[in-house]
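Q: sequence first, predicted model second:
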Amino acid sequence: MRLFRSQSSAYRFFGLTFSTLFAALAISFTAAAQTLPTHISFDPETHIFRIDSADSSYIFGVNESEQLQALYWGKRLADSDRFSPAKSMPEVASFDAPSTTTQQEYIGWGGVLYVEPSLKITFPDGNRDLRLKYLSNHIDGNHLSIQMKDISREIYVTLNYDADGETGILRRSAEIENRTGGPVSIEEVSAATWNLPRGTDYRLRYLTGRWAGENTVQEQPLNPGKTVLESRRGTTGAQNAPWFAIDHRNENDSEHGDVWFGALGWSGSWQITIEQDVLQQVRVNGGPNSFDFAYHLAKGAKFQTPYFYGGYSDQGVGGASRLLHRYELDSILPQAPKPKVRPVLYNSWEATGFDVTETGQMALAEKAASIGVERFVIDDGWFGQRKTDHAGLGDWYVNPQKFPNGLKPLIDKVHSLGMDFGIWVEPEMVNPDSDLYRKHPDWVLNFDGRPRTERRNQLVLNLARPDVRAYVYGFLDKLLNENQIAFLKWDYNRNWSEPGWPAVPVDEQKNVYVDFIRNYYSILAELREKHPGVEIESCSGGGARVDLGVMHLTDEVWPSDNTDAFDRLLIQNGFTYAYTPGVMMAWVTDSPTWVNNRTLSLQYRFLSSMQGSLGIGANLNKWTPEDFDTAKKMVAQYKGIRETVQHGSLYRIITPEHDSQQSVTESVARDGHEAVVFAFLHSSRENYPYPRIHLHGLNPTARYRITSLDGKLADDTPETASGAWLENRGVDVDLKGDFQAMSFHLERLP
């Protein structure tokens, strides 16, 4: 075959303005510990590519039409197993040619294609036919790159595969290069296409939500047709999370069975399509959302897609979650492969709202320090003429009436109490009632001559503009240079509207969907490089900007503005399907909350929040001495277990899904030396006892000391027991009543 030739020259990974970001991510990926062998090979006789990593194998080949054809994705095969050369599916009818029915790794829209394409391009002459053929490949350790090209036009596509030896997760992306004589328009582009083994009994899991109700787990059978998960909101959005998991419908044990899962690392408008074709084959595409999308790719330019991560587990959706958690901790987070534990923080928002003063914040800082808080965060209201949410956004100077001597006296006070200092910002937004907007009304997303829709009394700055990008980076850099700030809570409190960019030519205006996010990433990356000691939280009116793209550049995320401790059990449960508890901020706030007017004990609220990264947001000015005593005890208790909670292996023993009356989680330390269990009860019924808790992830022959941390274990609970006993016989707890909670600890004995 004439297109099979020697491997290409050294692989060039990234292009355009994403280069710094992606290079940093590549470094963190390489740094991840690899405890299991990874092997990538290409058989020149059969033209088969094989990626064996951890407990999975991923195999595809070049077929007789010089297309890349998927062959296998699942549990790791024996080294001696061989595959026959790839061969296109036979034609079943004139309506569905082999190009539609053959499972392809990456396919352009052209010829006879009726499934979702991986790439769609319009050329200046109106041609929209794109047919990609295999050219060459290059293997470098755990990295594989494959170059493809259109049959006649100078459009090149490089597919990139990186395999993680510890989890088997593949990180995939595509680079589109325009070597034609003029610009082209990319109208749809996937980072990767995933093909599952042929089957008819698949079930899809995904996450849906809204403000104050994020991360609800949904399940549905996969039937012929297409399911689209997406955000059209400019950023990630809470409506769907960019994550999926697919298993078999008859496998209902969360710890057993085959699961294929994936997560898209993109913080802009995105889409994931899950499609079962006419032969009941399942394919998954993911990338920037194609709605209202057209990226103007100039002559000689390259377009680098985001990453689309995919993995396989034979240990159910629980095993899939743990693989993702491990991968995020070891390869995604800024401090990977050894992220620090998240400090216990206090945020002053619920205590003061916009009524921020130097003396008031100092008084709260003293109270926070008394219970063991390690980070004090001042929220909205410290800057500009910010007295309500109607004014001040965009004017990032310290309000002289509230802080006559700047922030230094407050920061010095916080430091003297043994805490570091954090501050709230909302850099991408502007109030029309601000000096910035009066000076630069053209800086917001807008269409000429059309209304500018305000939400929360604010508009969205067009961060795709170089001058806006320079302004945002400049004031953040100045704020950090002039103050000893250890933490930024970066908020984002509305979605896009009127996504216009009238300052650039018409054929470039839709580039705003990509260039905005690229500039957002580049600001985060540049701030981290210049201020390496500063940590950042991604917040968007709750959990509306959480994805593996932003997680590489931020240290923690805010899952929801809903801090009702009972509601949070469900929100946090869904969150952990896709994201590690190590980044999941969970606050103890006042009760009853504004959400449900439900009254919950302080102990219950703490135990709910202690399943993630603990924060406190209550109004400490209203606490009783007994509240402070309880909080001090539980903060100290959390510090003793947080390494295991944040970085250990999570098991959902009983989920709060489907209106369950109980919820139980277990976190096992990475080295297995301890485990901690949290148990919650909504309401007792008819004098039934709490279900017995059967633990997971323990060494069956080791012995463990069992200690109640909060609440009561059953009277017949032994002081020590084997892992086998704890998993098979199980532990009984004494929980009765309404909204009760307890926790207990397992320590492995020498």
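A: Sure, I can see it.

Q: CA atoms for contacts and neighbours, from now on please.
A: Fine.

Q: helices of the stretch 51-200 of the chain, residue ranges please.
A: 98-101 (DSSP state H, counting those that start in this stretch).

Q: burial check on the closest residue to residue 711 other than its chain neighbours, number of neighbours?
A: Nearest residue to residue 711 in three dimensions, chain neighbours excluded: residue 742, at 4.6 Å (C-alpha to C-alpha, 6 or more residues apart in numbering). Applying other C-alpha atoms under 10 Å, we find 23 residues neighbouring residue 742.

Q: which residues touch residue 742?
A: 604, 607, 678, 679, 680, 709, 710, 711, 712, 735 (C-alpha atoms under 8 Å, 6 or more residues apart in numbering).

Q: distance between stretch 240-249 and the chain's centre?
A: On the basis of C-alpha atoms, centre = their mean, to the nearest Å, stretch 240-249 sits 14 Å off its chain's mean C-alpha point.

Q: take the one below as the second:
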Amino acid sequence: MSSIHYHHLHSVRSSLVLSCPDDGLPAIIYWGAKLPEHTDTQALGLLHSKPAHGGTLDNHPPLSLVPEAGRGFLGAAGLEGQADRKHWAGQLQTQAISQPNPGTLICDARDPVSGLALNLTLTLDGATDVLCARGTLTNRGDSTFMLDRLGLSFPLPARADELMTFHGRWIQEFLTERKAWPKDRLVRENRRGRTSHDSFPGIIAGVPGFQETRGEVWGLHLAWSGNHQLVAEKTSLGERHIQLGEWFYPGEIALAPGDSYQTPEVIGTWSDQGLNGLSQGFHQYVRQQILAPEIGQKPRPVHLNTWEGIYFDHQPEQLKAMVREAAAVGVERFILDDGWFGKRDDDTSGLGDWFVDESKHPGGLGYLVDAVTQAGMEFGLWFEPEMVNADSDLYRAHPDWVLAVSGYDQPLGRHQYVLNLSRPEVSDYLFERLDNLLRTYDIRYIKWDMNRDLTQPGNAAGQASAHTQTLAVYALLARVRTAHPEVEIESCASGGGRVDMGILRHTQRVWTSDCIDALERQRMQRSFSYFFPPEINGSHISANPNHTTGRRHSLGFRLITALFGHMGLELDVVSMTAAEKAQTRELVDIYKRHRTLLHSGHTTRLDTADEALQAYGVVAADRSKALFAAATLALPKQMLLPPLQLSGLDSDRLYQLKLWLPPEAAGPSPAPSVLQAQRGGTFSGALLMQAGLQLPVLNPEAALLLELEARD
């Protein structure tokens, strides 16, 4: 009879307890509120021991970190594959297990029959309560092992009976859906070769009715920028687990003897303070463990990106005028978007030819870079390194450099193919072009785009290679950052098609969506914030009407929406009226005054009594100040909005409250509200959180700001 050992990982507010049998793999038996450090974990194991049940196997099949079909687990197995049509239902056995510190567990297991070896490493971060787990499978057998799946499973208690999943589309990412945990299995799968617009690799489970400010919740995310599969399953025995892993094409991962495969990181956390507690843990983990340190040290500069202002129409005099007007409204980084290279007058040609088009920019980009830097701004430049147009010198010279399957037509996407970055000559060419331009010009920022899905991602041998392509993208990004550590990189993929914590290890900002319609962005940015902090959310003020939806919104609504992210402009600032420029400058100054708070504090979304009202803010870690926004997404159900209860303040402190209400936001009212007329006031944190404050009458699709500072 095998013996079972127990390991207790603990952090500042949570605990993770695992049972570790000698003849099997570790299994999570507890994940939740912190237990005393000297908890009797054997007693916990006894309390959770599973009895046998008639009509099933004599011994309860374990729901381990990697559930095994070979041990009788009949749900979603964590390890699937075969070697010469054998070893498809193995049994891994723990060889060694250690806990080098209170938050880390390392397990080494091996299947003596197949020769497969599995390393599992789990770390519960002591400062943020965030769990990071990954596995490495090594073939120590004599035959090639064809790996079909390696996913990690996280059991959750029966009370976690409601799920929040993420879906969407281009220009409408990060939509959420809430549902009861199904009776069998929910599967979210992505085969697009990038993170995707429609299946973000994250999921949240919680007690039914969990809200922003209350309820127990668990969140899990696969930090991977390629294909993936998420499974939320309830077995016939009543157990439930969420399993996350990469999705493979047939034959994609062939482990020859001695080869290894490492899973993407699974990053998760628990909160008993609703979705706010969950996101605050994720945010601090991203800031402390994932983002480059300089992101927290350097204020996030205000951007102007030229795309929606001029598209491909690059005219030097107009660009220099944009530079002057951008500087005048407070812009700090000027990014020249698509159209500066090759023969690139539209999206049908030029990709891959990363040489300045001197018919548009005589003598190169030096004149523009100089104008930008002399105006006190940084210069940024758009690239799409992974892509090539059929109508390009690069493709004509190297048609074999694209991902494709020989003998079949490769479908085009946006008139372009995908380059096979796993070929050294391809990544070397791209690095040389990027490196040359970064050394030639004072470029401090790259907008790195990726505008199509991967289809038929075959390498030169005709083998599926979506996995190696993702790793090659990471490697090229790392190579560029190593050579040019002063250059920041934004991950854009037709908007939010590549937003995940894997890409954030190599980039410093993401373009959340190609849609910067303020109404759509209000919705998207809320659910984006469940996993990601505001400073990495590229959020720009759009032109009017909006270029992707045709909607018209007031400048104030557009400005406030962009404020709660990494703020920028995406329009022709030259054509703005003097009044619009003055209002833009006013909110740019508000952003600059508050960006340290916005990009270091605790994001706090508020529960509201009317779904037409969305409210959220950021509270300083020491609760000395806060900035909240209240936005009407539609016409409220009642004439007066319900009182808004703030959150995250110190109950015992007094706060000076100020309102900033754009003129066009004020709804039909014969006079300002008393609070508005008095320009705010001084109130206790307790009153603001427990009683709330009456908002002014607002038009639909409008917003106001609430600034709070403690009066100590």
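A: Noted; the coordinates are in hand. Not measured: the values here are computed from a predicted model.

Q: got a TM-score for the pair?
A: Once superposed, chain against chain, the TM-score is 0.94 (TM-score structural alignment, normalised by the length of structure 2); 697 aligned residues with a C-alpha RMSD of 2.1 Å.

Q: rewinding a little: how about the residue nearest to residue 711 of structure 1, what's its match in structure 2?
A: Mapped onto structure 2 by TM-score structural alignment, residue 742 of structure 1 lines up with residue 704.

Q: in what helix or strand does that match lie?
A: strand 702-710 (DSSP states H and E).

Q: compared with structure 1, how much does that strand deviate?
A: Average distance, strand 702-710 of structure 2 versus aligned residues of structure 1 after superposition (mean C-alpha distance after the TM-score superposition for structure 1): 1.1 Å.

Q: give the buried residues for that strand.
A: Judged by neighbour count using 16 or more other C-alpha atoms under 10 Å, the buried positions of strand 702-710 of structure 2 are 702, 703, 704, 705, 706, 707, 708, 709, 710.

Q: so how far is residue 426 of structure 2 from the fourth one?
A: To residue 426 of structure 2, residue 705 of structure 2 is 49 Å away according to C-alpha to C-alpha, to the nearest Å.

Q: could you pull out the strands for the stretch 151-300 of structure 2?
A: 162-169, 172-180, 185-190, 202-206, 217-223, 228-234, 240-245, 253-255, 260-262, 265-271 (DSSP state E, counting those that start in this stretch).

Q: how about the helix of greatest length in structure 2, which residues of structure 1 does it hit?
A: Identified as the longest helix of structure 2 according to DSSP state H is helix 578-598. Counting by TM-score structural alignment, helix 578-598 of structure 2 pairs with residues 625-645 of structure 1.

Q: next: stretch 489-498 of structure 2.
A: Aligning stretch 489-498 of structure 2 against structure 1 (TM-score structural alignment) gives residues 536-545.

Q: what about the counterpart of residue 691 of structure 1 in structure 2, neighbour count?
A: Counting by TM-score structural alignment, residue 691 of structure 1 lines up with residue 642 in structure 2. For residue 642 of structure 2, the neighbour count with other C-alpha under 10 Å is 16.

Q: give the helix, strand or coil label for residue 642 of structure 2.
A: coil (DSSP: H, G, I helix; E, B strand; the rest coil).

Q: show me the contacts for it.
A: By C-alpha under 8 Å, 6+ apart, the residues touching residue 642 of structure 2 are 608, 609, 610, 694, 695.
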